[in-house]
Every structure is written in C-alpha cells, then in structure tokens.
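Enquirer: my questions are about this predicted structure, shown below with the sequence.
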Amino acid sequence: MTSQPAPILLFVYNRPEHARQCIESLRRNALAAQSPLFIYSDAARQPESREGVAQTRRFIRNVDGFLSVTIIEREQNWGLARSIIDGVTTQVNRFGRVIVMEDDLIAAPHFLQFMNDALETYKDEPRVGHIQGCDFTQDPALPDTFLIKWTGSWGWATWDRAWKLFNPDGKELLRQLEERRLTRRFDFDGTYGYTRMLRRQIEGKNNSWAIRWNASLFLADVLSLNAGRSLIQN
C-alpha cells in the first residue's frame, strides 16, 4: 500500500456495546492510527430507542486512536439505507475510496491492511468495483482471494468510479434483469433469492441498499474481490 489509508465509515444506531466492540476491533488494526474515521449516528425511530441512541452518542464522542474522528449525528431517523447511501456518496466523492462498517461487525487485526492493499491494487481495474472482507462459506478450500459477481455488505470497500454505477431505483434494476433474462443467474443460478429481495425492496417490504448495489454491479458486469478467509465476524 502506497497511498493514504482510506477513510472508514461506521454506521451506528442504538447499540452502544456493539459500537464499542466494533471500534475496539478496528483500533487493534495497525492502520487505524493513519485512518480517518467517520461515524454516522442515526436518530431514534421510536421513543424506546432514544436511550440506546443517547448512550451510543455519549460513547462515540470520546473515541480516539484514529487519524481523526468525525461524528455525523442525524437529527431525524434516516434509516440505514438512506444513511449509507448518503454517507458513502459524500465521502467517496471526497476521498475517492472508502471502507464501510456497521456497528454489529468485528474486524480482524489485519482487516484494514487487506482492504487498503486491495483498494490500491485494483484502483485502476474497472472490472472490479467492490471489496468484501467477510467470507460466509468458511470453506477452507477457497484461495486467499477470489473474484465473484456478487457483493456482500459486511465490511466492504469501493471507489468513486464504481459507486457511480450505483442505481437506487429498484424498479429499473428489476426491469433490466428481467429484460435481459438474468434473474436466475442473479439468484446464484437459482440457489439464493436476490431477485425476491429486490422485489420486496420495490414493494417497501425491506429497505435494502445492499440489494440495489449488488444488482447495479451485476448488471454492469463488475466483480467483487472477496477474502477467502473471513476478516469480519458479525
């Protein structure tokens, strides 16, 4: 890695203990002290969430161990999808690359090194648009890294050139998948219900930004670089 480490974007809500564990795990990474940290704190959706949000905000206001810590406290509840889309768009346009975490993730001590090395290695490769630090399979036969045509949202990174491909319009994404007869392939050859997840997002039954990011890159024929040994625990 030759460039300045990418900023880390951390999205928190009403779970102070989760936020603490996530930040402590990131701080155990050698590159933490060189990495800017942006913490996005959403406001409470219901009255019963207010105390958890308040406790979380008290904790994050005292976080140190990073190059800088910037806290964005939402005054109203944005929800995770809107908050991530806004945060990633703002910071990737500013820095050119970002690493994204949510508060229920614990990072391995070499997570930041892996992500920054990959961001640097593939920065000029247009066929790679996403880096995923979590391996869900736990398959020991996998290589150290591999490319795949699907993304994951547990500890990931991207560049501004790739984020430009993001289409937040689920209806349009589904139309293209159906028109190009790609729904079965998008569903991992019929083994995982990504298309159903996208339909439910359109119907308002989920608010997933991740399914729209997945579909956006899939339709653009852009790949994800995955770690063959998981660097993230949920």
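Expert: It's in. Computed from a predicted model, the values in this text were never measured in an experiment.

Enquirer: CA only for contacts and neighbour counts going forward, please
Expert: Noted.

Enquirer: quick one: classify residue 117 as helix, strand or coil.
Expert: Classification of residue 117 by DSSP: H, G, I helix; E, B strand; the rest coil places it in helix.

Enquirer: mind checking how far it is from residue 57?
Expert: Distance of residue 117 to residue 57, computed by C-alpha to C-alpha, to the nearest Å: 31 Å.

Enquirer: likewise for residue 197?
Expert: Distance from residue 197 to residue 57, by C-alpha to C-alpha: 32 Å.

Enquirer: so between those two, which is more surrounded?
Expert: residue 57 (24 against 19; other C-alpha atoms under 10 Å).

Enquirer: check which helix or strand that one maps to.
Expert: helix 50-60 (DSSP states H and E).

Enquirer: over to residue 157?
Expert: Per DSSP H and E: strand 156-159 holds residue 157.

Enquirer: may I see the buried residues of that strand?
Expert: For strand 156-159, a neighbour-count test (16 or more other C-alpha atoms under 10 Å) marks 156-159 as buried.

Enquirer: part of a helix, is residue 185?
Expert: Yes: counting by three-state DSSP, one finds residue 185 located in a helix.

Enquirer: measure it to residue 172 for me?
Expert: Taking C-alpha to C-alpha, one finds residue 185 at 18 Å from residue 172.

Enquirer: packing partners for the strand holding residue 157?
Expert: strand 97-102, helix 111-121, strand 128-132 (3 or more C-alpha pairs under 8 Å, 6 or more residues apart in numbering; DSSP states H and E).

Enquirer: in whatever helix or strand comes next after that strand, which residues are buried?
Expert: Moving toward the C-terminus from strand 156-159, the next helix or strand (DSSP H and E) is helix 160-163. Going by neighbour count (16+ other C-alpha under 10 Å), the buried part of helix 160-163 is 160, 162-163.

Enquirer: closest to residue 82 out of those?
Expert: Closest to residue 82 out of those is residue 163 (14.7 Å), distances taken as C-alpha to C-alpha.

Enquirer: tell me which of residue 185 and residue 172 has more neighbours.
Expert: residue 185 (16 against 13).

Enquirer: ranges for the strands of this protein?
Expert: Using DSSP state E, the strands of the chain run over residues 8-12, 36-41, 68-73, 97-102, 106-107, 128-132, 145-148, 156-159, 223-227, 232-233.

Enquirer: return the most buried member of the helices and strands packed on strand 156-159.
Expert: Mean neighbours per residue, mean count of other C-alpha atoms under 10 Å, is largest over the helices and strands packed on strand 156-159 for strand 128-132, with a mean of 27.

Enquirer: try this one next to it:
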Amino acid sequence: MEMELKQYLFHIVEAPEASTVQDTIQPLFTFLDNQLLPYTEYLIRQNVTRLLELIWAVLIDQLLCEVEDVTSPKSIASYIRLLKALDGLVDYFNNEGHYLPKDMLKTEKYRLVKKLLKYQSTDTQSLIKLYYQEKVQEQDRANSSNQSDLGKLYCRAYYHAKEETLYIEIISCKKLRPCDSNGLSDPYVELQLCPKFLYPHIEKQQTTVIKKTLNPQFNEKFEL
C-alpha cells in the first residue's frame, strides 16, 4: 500500500494548476475506501483504529518527504494543493469522529508538515512578515517566563497620526550581558522599522555608545 499512497500523493503534487484540490485528492480517497472497506466490516474497532493510525503515519511521512525534497522544485500552487489536501485528509481520517480523533491525527510530525507547507505556499514578503511575528512571539514568551538573560530595555513609543510619525524614547537598559573581558560592555541601541520593504525610506538609527557599563542610561528620543 505504501507505494500506491506515494503515487497518489505524486498525482496531487504534479496535477495541472487548473485542477481543483477535490479532483486531485478524490482518487486517493477512493483508493482508501476500497482498501479499508473489508477491514472496517470484519475487524474489531480496536484493530481498525490501529490500521488507520499506521496508514496515517505513512501518509504523513511521505508528505514530509515531498516537502523536504529539494531535488524536485515545486510551484507555490503545488504546495497550496498539498496544504489543502492535508486538511482534507484530516477530515477523511476523522470521518466526523467515527475514525480517529483529530487530536490523535495532529501529531508533532503532522504539525511540522503543516508548518513547512505553509512556509512553502507563502510568498516571500509574507514569509518575512511571519518571521518578524514569530520573533515578537519569541520575545513575549521570554519576557513572560523570565528566562531571558540578555537584560532589560526600557523605552516609550508614541505614534502621531496627523504627522504620521513614530516617536520613540530610549530610556535605559538594566542588567545587560557582559561582552568584554573586563566584565562590562559598551552598549548602544539600534532602531529600525521592519520589515524593511514596508518602510523603505526610513533609515536605521542608534543611540550613543555608553562605555563600560551594564546599566546604561540613554534618555534619547527618535523620530521614525
């Protein structure tokens, strides 16, 4: 069955761009229906569940191989089809709750496949936005867990709508990580609006450098 599943996934990937997801995935559903019918009729529920888990694992492994295969470049349309097909497969294997629960289907490897498919099916600028969104979330998690050992930055920001200007005041930093052999640092703060393609005419700015300290006081204001 593994080879057949691979062939049906290949059909989804290589289908003409005008093809709908339903048209490309239906042959796989028909194949699965024909293969599963004898088992669902004669096996006890526990064994059917185990069989479905095994088939699901094979499909996810093969989808991961397709996504990570850099030797065979695919179009964004192909990745979009695979992403939608993955959602369709979740619905098929859940079967309105009669087959596998969705939390059982959404394994760690499934989440990895979905994440990679989202990346591959997204245009470059949207990916850059996503990168910065994830960096903000990462910073929020570090702040909420108090696990960051990089120190603290204290600042204020205000946007003047009429002037269409962002005002930022860099106040100070506390408990920065030492970078020099003397146990201190020469800290400064850089300011830049990102992603750059959204603010192409706004240049990067920075504070003055405060020598030999881990707790610099800046008290500088900037307009962006």
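Expert: Yep, that arrived. Worth saying up front: this structure is predicted, and the values here are computed from it rather than measured.

Enquirer: what's the TM between chain one and chain two?
Expert: Here the TM-score for the pair of chains, by TM-score structural alignment, normalised by the length of structure 2, is 0.20; 89 aligned residues with a C-alpha RMSD of 6.5 Å.

Enquirer: one step back: and which of the buried residues of strand 156-159 of structure 1 is nearest residue 36 of structure 1?
Expert: Residue 36 of structure 1 lies nearest to residue 157 out of the buried residues of strand 156-159 of structure 1, by C-alpha to C-alpha, at 14.4 Å.

Enquirer: name the nearest residue to that closest one, ignoring sequence neighbours.
Expert: Once flanking residues are discounted, residue 157 of structure 1 sits nearest to residue 99: 4.2 Å by C-alpha to C-alpha, 6 or more residues apart in numbering.

Enquirer: touching, the one you found and residue 159? I think so.
Expert: No: look at residue 99 of structure 1 against residue 159 with C-alpha atoms under 8 Å: they stay out of range, at 9.3 Å.

Enquirer: in terms of contact, does residue 119 of structure 1 touch residue 97 like I think?
Expert: Yes: using C-alpha under 8 Å, residue 119 of structure 1 is in contact with residue 97, at 7.5 Å.

Enquirer: so which elements touch the longest helix seen in structure 1?
Expert: Assignment by DSSP state H gives helix 80-95 as the longest helix of structure 1. Contacts defined by 3+ C-alpha pairs under 8 Å, 6+ apart place helix 80-95 of structure 1 against strand 8-12, strand 97-102, helix 160-163.

Enquirer: a markdown table for those, including distance to residue 129 of structure 1?
Expert: Output for the helices and strands packed on helix 80-95 of structure 1, formatted as a markdown table (distance: least, C-alpha to C-alpha, whole Å):
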| stretch | distance to residue 129 of structure 1 |
| --- | --- |
| strand 8-12 | 17 |
| strand 97-102 | 11 |
| helix 160-163 | 5 |
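
Enquirer: relative to residue 41 of structure 1, how far out is the spatially closest residue to residue 59 of structure 1 that is not a sequence neighbour?
Expert: Of all residues not flanking residue 59 of structure 1 in the chain, residue 16 sits nearest, at 6.9 Å (C-alpha to C-alpha, 6+ apart). Using C-alpha to C-alpha, we find residue 16 of structure 1 at a distance of 11 Å from residue 41 of structure 1.

Enquirer: what do these two both touch?
Expert: In terms of C-alpha atoms under 8 Å, 6 or more residues apart in numbering, residue 16 of structure 1 and residue 41 are both contacted by the residues 53, 57.

Enquirer: more neighbours: which of these two?
Expert: More crowded of residue 16 of structure 1 and residue 41, by other C-alpha under 10 Å: residue 41, with 25 against 20.

Enquirer: if I look at the more buried one, how far off is residue 106 of structure 1?
Expert: 18 Å.

Enquirer: residue 98 of structure 1 reaches residue 162, doesn't it?
Expert: No: at 11.2 Å, residue 98 of structure 1 does not count as touching residue 162 under the criterion of C-alpha under 8 Å.

Enquirer: show me what the helix ranked longest in structure 2 is packed against.
Expert: Identified as the longest helix of structure 2 according to DSSP H is helix 45-68. Contacts defined by 3+ C-alpha pairs under 8 Å, 6+ apart place helix 45-68 of structure 2 against helix 2-14, helix 108-120.

Enquirer: which helices and strands sit right next to the first one?
Expert: What that stands for is helix 2-14 of structure 2. helix 21-42, helix 45-68, helix 76-94.

Enquirer: is it true that residue 93 of structure 2 touches residue 52?
Expert: Yes: with contact defined as C-alpha under 8 Å, residue 93 of structure 2 counts as touching residue 52 (7.4 Å).

Enquirer: neighbour count: these two, which is higher?
Expert: Neighbours were counted for residue 93 of structure 2 and for residue 52 using other C-alpha under 10 Å; residue 93 has more, 21 against 17.

Enquirer: ok, now how distant is the more buried one from residue 47 of structure 2?
Expert: Going from residue 93 of structure 2 to residue 47 of structure 2 by C-alpha to C-alpha gives 15 Å.

Enquirer: ditto for residue 125 of structure 2
Expert: For residue 125 of structure 2, the distance to residue 47 of structure 2 equals 47 Å [C-alpha to C-alpha].

Enquirer: next: residue 14 of structure 2.
Expert: 34 Å.

Enquirer: could you do residue 78 of structure 2 as well?
Expert: Distance, residue 78 of structure 2 to residue 47 of structure 2, using C-alpha to C-alpha: 34 Å.

Enquirer: the more surrounded of the two?
Expert: Higher neighbour count among residue 78 of structure 2 and residue 47: residue 78, with 21 against 13, using other C-alpha under 10 Å.

Enquirer: which residues does the closest residue to the more buried one other than its chain neighbours contact?
Expert: The shortest distance from residue 78 of structure 2 to any non-neighbouring residue, by C-alpha to C-alpha, 6+ apart, is to residue 13 (5.2 Å). The contact partners of residue 13 of structure 2, by C-alpha under 8 Å, 6+ apart, come to 74, 78-79, 81-82.

Enquirer: can you tell me which of these is nearest residue 64 of structure 2?
Expert: The closest of these, once distances to residue 64 of structure 2 are taken by C-alpha to C-alpha, is residue 82, at 10.6 Å.
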